[in-house]
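Novice: This is a predicted model, with the sequence first.
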Amino acid sequence: MYCSRLEKRINRRKFLLNLCLNFLSPTNFFVLKLSENWDKLVVKQQKSLLKKHMIKNNFFEK
């Protein structure tokens, strides 16, 4: 299955978080929510960077 670098990074982070959550059960819901929001933020940043790059290199019609 093909995964982008970003997806791999997110999956690795989730895996590491799950490892941590096994030890920190009381805070796991909070940490999980935090990680989901972080992933959304990272994806949003990546998209905006891509858009800037495309605009800079005239990929879009003016």
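Specialist: Thanks, I have the structure now. What you see is a predicted model, and the numbers here were worked out from it, not measured in a lab.
Novice: from here on, contacts and neighbour counts on C-alpha atoms
Specialist: Noted.
Novice: Determine the set of other helices and strands touching the longest helix along the chain.
Specialist: Scanning the chain for the helix with the most residues, using DSSP state H, yields helix 28-56. Judged by 3 or more CA pairs under 8 Å, 6 or more residues apart in numbering; DSSP states H and E, the packing partners of helix 28-56 are helix 5-23.
Novice: Now do the buried residues in the helix it packs on.
Specialist: 10, 14, 17, 21 (16 or more other CA atoms under 10 Å).
Novice: dropping in the other structure now:
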Amino acid sequence: MFTHAKSLGGIESLIDRRARYAGSSAPGNLLRLSIGCEHVDDLWADLRTALDSVN
């Protein structure tokens, strides 16, 4: 459900790792979520699947 991108003012949910940009002082583990208009249950399921895959 989440697309890896900077927020461009759209209606889709996005995830962005701030430290990947040159000159960023953000910690490497900082993620920014921009929540769009998808159903909340779908978003939670997507996040659970992603987190379970790294544990």
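Specialist: Yep, it's here. All values reported here derive from a predicted model rather than from experimental measurement.
Novice: Would you give the TM-score for this superposition?
Specialist: The TM-score (TM-score structural alignment, normalised by the length of the second structure) is 0.34; 28 aligned residues with a CA RMSD of 2.3 Å.
Novice: Spatially, what comes nearest to the residue nearest the centre of the first structure if we skip its sequence neighbours?
Specialist: Nearest residue to the geometric centre of the first structure (CA atoms, centre = their mean): residue 39, 3.1 Å. With CA to CA, 6 or more residues apart in numbering as the criterion, residue 39 of the first structure has its nearest non-adjacent residue at 6.6 Å, and that residue is residue 10.
Novice: So the one you found sits against residue 38, correct?
Specialist: No. Taking contacts as CA atoms under 8 Å, residue 10 of the first structure lies outside contact range of residue 38: 9.3 Å.
Novice: Surely residue 21 of the first structure is in contact with residue 15?
Specialist: No. The pair residue 21 of the first structure / residue 15 is not scored as a contact, 9.8 Å apart, by CA under 8 Å.
Novice: List the buried residues for the longest helix of the first structure?
Specialist: Applying 16+ other CA under 10 Å to helix 28-56 of the first structure flags 28, 31, 35, 39 as buried.
Novice: What separation do you get for the nearest residue to the first one once chain neighbours are set aside and residue 31 of the first structure?
Specialist: The spatial neighbour of residue 28 of the first structure that comes closest, neighbours along the chain excluded (CA to CA, 6+ apart), is residue 21 at 5.4 Å. Distance, residue 21 of the first structure to residue 31 of the first structure, using CA to CA, to the nearest Å: 8 Å.
Novice: Same check on residue 46 of the first structure?
Specialist: Separation of residue 46 of the first structure from residue 31 of the first structure (CA to CA) stands at 22 Å.
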